[in-house]
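Novice: Return a 3D structure for these sequence lines:
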Amino acid sequence: MLAQGQPIPCRRRAFEEAIAFATLANESVGESLSHALIHKLGFEAPQLQVPMQLPSGRFVRPDYFWPNVRVVGEFDGAHKYTKSMQVSGKEPSRVVYEEKLREDGIRSLGHRVCRWTWADLMNPERLARILSNAGVPRSSGVRRFGD
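Specialist: Predicted coordinates for the structure are as follows:
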C-alpha cells in the first residue's frame, strides 16, 4: 500500500494502476480482496465470472477461472452458509448440498476446483499454497500494482 511521505507522482501512479486493475466482475468484498491478492502474489490473472454449462444443463459462473490449466477458484464467505435463510431462503444443509453438486458438475467438465476463505485471505501465504497446489501458474515479468 502507499507509504506516507511517498512523492506525489509515485502515489498517483499507484492510484492509477489500482483504478485500472479494479473491476465490477467481483461480486463481494472477499472476491475483490482475493483478486487483488492473486495479482499481488504474482499469479497469472484469472478470468472472472466465466459462464459454464454443467452436464445437467445448468449454467454457473465460478469466481475465477484459469482456462489454460483448467482450474476454477472459489472464494467462500461464511455468510452464504451461516445466513442462508436470509440470503437465499434455504436451509444451510441445502446450500451445502447444492454447492457440492455444483462443484461436482464443474469437475465433470475436467476442471480442478480450489476454494479459500477469509482466513486464507488474512494469511496470503496460505492462499499462495492453495493456488500453487491447484496448479495455478505464476505470471512472468509482470509488474504488480503497488510495487
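Novice: Every contact and neighbour count from this point should use C-alpha atoms.
Specialist: Will do.
Novice: my guess is residue 95 meets residue 87, correct?
Specialist: No. Applying CA atoms under 8 Å as the test, residue 95 and residue 87 come out as separate, 10.4 Å apart.
Novice: Give the residues shared as contacts by the two.
Specialist: residue 80 (CA atoms under 8 Å, 6 or more residues apart in numbering).
Novice: now the lengthiest helix in the chain: how far from the chain's centre is it?
Specialist: Criterion DSSP state H: the longest helix present in the chain is helix 92-108. Counting by CA atoms, centre = their mean, to the nearest Å, helix 92-108 is centred 18 Å from the centre of its parent chain.
Novice: Mind listing residues that contact it?
Specialist: Contact with helix 92-108 is made by 52, 54-56, 60, 80-85, 112-113, as judged by CA under 8 Å, 6+ apart.
Novice: possible to save these as TSV with distance to residue 46, secondary structure and neighbour count?
Specialist: Shown next, in TSV, are the contacts of helix 92-108 (distance: CA to CA, whole Å; DSSP: H, G, I helix; E, B strand; the rest coil; neighbours: other CA atoms under 10 Å):
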residue	distance to residue 46	secondary structure	neighbour count
52	15	strand	15
54	20	coil	17
55	23	coil	11
56	25	coil	8
60	16	strand	16
80	23	helix	16
81	25	helix	19
82	28	helix	13
83	28	coil	14
84	28	helix	18
85	31	helix	13
112	14	strand	19
113	13	strand	19
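Novice: and of those residues, the nearest to residue 72?
Specialist: Taking CA to CA as the measure, residue 72 sits nearest to residue 113 out of the contacts of helix 92-108, at 4.8 Å.
Novice: so what's that closest one up against?
Specialist: By CA under 8 Å, 6+ apart, the contact list for residue 113 reads 71, 72, 73, 74, 103, 106, 107, 134.
Novice: top of these by neighbour count?
Specialist: For these, the largest number of neighbours (other CA atoms under 10 Å) sits with residue 72, at 27 neighbours.
Novice: State the distance from that one to residue 92.
Specialist: Distance, residue 72 to residue 92, using CA to CA, to the nearest Å: 23 Å.
Novice: circling back to that earlier point, residue 95 and residue 87: who's more crowded?
Specialist: Comparing residue 95 with residue 87 by neighbour count (other CA under 10 Å), the higher total belongs to residue 95, at 18 against 11.
Novice: another one to check against the first:
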Amino acid sequence: MIDVTSDLFGDLLRLPDGLFTRQDAVRAGVRDRVIAAAVHRRLIVRVCRGVYTSPGPLSVDEQRHLVARAALRSYEDAVLVGAPAVAAHGIPLFEVPALPGDIARPIVREARTAQLRIRPLRHASVETDWGPATDLPTSLLQLTMDHGIPAGIASIDAALHTGATDTDALQAALGEIAAWPHSSRARCAIAWSDGRAESLGESVTRAILRGAGYRVDSQVRIADGDGVVVARVDMGIEGTHVLLEFDGKVKYTDGGPDALFREKKREDRIRSLGYVVIRVTWADLFHAERIVRAVRDALAAAA
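Specialist: Predicted coordinates for the structure are as follows:
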C-alpha cells in the first residue's frame, strides 16, 4: 500500500492560490502514483490537467478563479477569454457556470478537456490580477456569444456603469468578431445595454422586457404635479405609467423596519400619482414569463 498522508502535500498546497502542478510535486520528491493515490483518497483534488489543490466547498466565483489560475499554471502560453476573462477584469457575471473554463492558446482548432475549453488565440492579451486575459470589450462580447444576451447585457451594463469600458470600445471590438458564430448576440447586447443600471438584476429584467418587445427606460425620475421629483425607480415602460423595481438588491435590508416603512411610503406616493409599480425578485429572473405577464397585465389594466 502506498503511504499517503495529508502532511505530504502541506508545503505544495502553500504555493500561490493553493495550487501545485505535477512538476512541483515531482521536484518535491512526490511520485505520480502517490499523487494518484492522494486524489483517490480525496486528500487533494485535480483542478485541471496536472494541477491540484486541497478539497473543500467553493462558490461558483471561487471555482471560476481557481480553474482560471490552474489553467494558466498548466499552459504557460494560455490567455483567459470569455467569462473568466470578464471576471479577471473585475466585472460581475450573471449565472454563468464555472466550467468549462475558457482559455486561448496558439493552436489551430478548438480543443476541450474535462474542465477547459481551449480556443485558438486570436487577440492580444492584457495583464489582470488573475493573469493574462483578452481586453475587456473583447471578453464581454465573447461572454455574450457563449452564454447569451441576458448574461452579456448584465456584465456589459456593469462595465459601462463603472466606466471600465464604453460603447465605442465595444463597437470597435464588435467589428473584429462580426463574422464569428453568434456575433448577432453581441450586436444585440450592445444595442440594448445601459450603463445606468445599478445591478445585475435590473439589467436582466430589462433584457427580458426588450426581448419581449417593450422599450424600457432606466432610472426613471417621478415628479409630482408641481414638478418636484419624489422618487427614482429602476425602470419603466416607455410612454406608460408602468414602472418596475428590482428587489434582488434589497435596498432596505440594512435599515430594518424603519427603512421598510420608508420604502412602503415611497411606493404609496408613487402609486398615488397614477403609476403602477411591479416588484421583480431574483427568482423571477429565471421565469421570464412572470415578468412579461405582469407588465402585460399592468398595461391592460391601465388602458
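Novice: Superposed, what's their TM-score?
Specialist: With the length set by TM-score structural alignment, normalised by the length of the first structure, the two chains reach a TM-score of 0.72; 126 aligned residues with a CA RMSD of 2.7 Å.
Novice: re the thing from before, quick one: buried residues of the longest helix of the first structure?
Specialist: Within helix 92-108 of the first structure, the residues that qualify as buried are 92, 95, 102, 103, 105, 106, 107, counting by 16 or more other CA atoms under 10 Å.
Novice: same question, stretch 119-139 of the first structure
Specialist: Quick answer for stretch 119-139 of the first structure (16+ other CA under 10 Å): 120, 121, 124, 127, 128, 130, 131, 134, 136, 137, 138.
Novice: In a helix, the fifth one, correct?
Specialist: Yes. Using DSSP: H, G, I helix; E, B strand; the rest coil, the secondary structure at residue 128 of the first structure is a helix.
Novice: Quick one: residues contacting the alignment partner in the second structure of it.
Specialist: Per TM-score structural alignment, the equivalent position to residue 128 of the first structure in the second structure is residue 292. Residues near residue 292 of the second structure by CA under 8 Å, 6+ apart: 208, 209, 212.
Novice: can we see that at 6 Å?
Specialist: For residue 292 of the second structure, the contact set (CA atoms under 6 Å, 6 or more residues apart in numbering) is empty.
Novice: which residues touch residue 114 of the first structure?
Specialist: Residue 114 of the first structure makes contacts with residue 73, as judged by CA under 6 Å, 6+ apart.
Novice: how about it, what's its match in the second structure?
Specialist: Using TM-score structural alignment, the partner of residue 114 of the first structure in the second structure is residue 278.
Novice: want to try CSV for the buried residues of stretch 119-139 of the first structure, with distance to residue 66 of the first structure as columns?
Specialist: What follows is these, written out as CSV (distance: CA to CA, whole Å):
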residue, distance to residue 66 of the first structure
120, 19
121, 19
124, 19
127, 16
128, 15
130, 14
131, 11
134, 11
136, 7
137, 9
138, 11
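Novice: Specify which member of those residues is nearest to residue 14 of the first structure.
Specialist: residue 124 (20.7 Å).
Novice: Which residue is the nearest non-sequential neighbour of the closest one?
Specialist: Excluding the flanking residues, the one nearest residue 124 of the first structure by CA to CA, 6 or more residues apart in numbering is residue 37, at 7.1 Å.
Novice: mind listing the strands for the second structure?
Specialist: Assigned by DSSP state E, the strands in the second structure fall at 20-21, 45-48, 51-53, 79-80, 101-105, 111-112, 116-120, 125-127, 132-134, 216-223, 229-237, 242-246, 276-280.
Novice: Same list (these) but as a markdown table, adding distance to residue 68 of the second structure.
Specialist: Shown next, in a markdown table, are the strands of the second structure (distance: least, CA to CA, whole Å):
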| stretch | distance to residue 68 of the second structure |
| --- | --- |
| strand 20-21 | 14 |
| strand 45-48 | 9 |
| strand 51-53 | 11 |
| strand 79-80 | 7 |
| strand 101-105 | 6 |
| strand 111-112 | 14 |
| strand 116-120 | 9 |
| strand 125-127 | 14 |
| strand 132-134 | 10 |
| strand 216-223 | 34 |
| strand 229-237 | 34 |
| strand 242-246 | 32 |
| strand 276-280 | 33 |
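Novice: Need the winner for burial among these.
Specialist: Greatest average neighbour count among those goes to strand 79-80 (a mean of 30), per mean count of other CA atoms under 10 Å.
Novice: Give me the residues contacting that one.
Specialist: Contact with strand 79-80 of the second structure is made by 103, 104, 132, 133, as judged by CA under 6 Å, 6+ apart.
Novice: which one among those gets closest to residue 47 of the second structure?
Specialist: residue 103 (14.5 Å).
Novice: quick one: that closest one and residue 116 touch, right?
Specialist: No. Between residue 103 of the second structure and residue 116 there is no contact under CA atoms under 6 Å: 7.3 Å.
Novice: State the distance from residue 122 of the first structure to residue 2 of the first structure.
Specialist: For residue 122 of the first structure relative to residue 2 of the first structure (CA to CA), the value is 19 Å.
Novice: How about residue 49 of the first structure?
Specialist: 29 Å.
Novice: residue ranges of the helices in the stretch 51-200 of the second structure, please?
Specialist: 60-74, 82-88, 136-147, 149-162, 167-176, 183-192, 200-211 (DSSP state H, counting those that start in this stretch).
Novice: Pick the most buried one from these.
Specialist: The highest average neighbour count among these, using mean count of other CA under 10 Å, belongs to helix 82-88 at a mean of 28.
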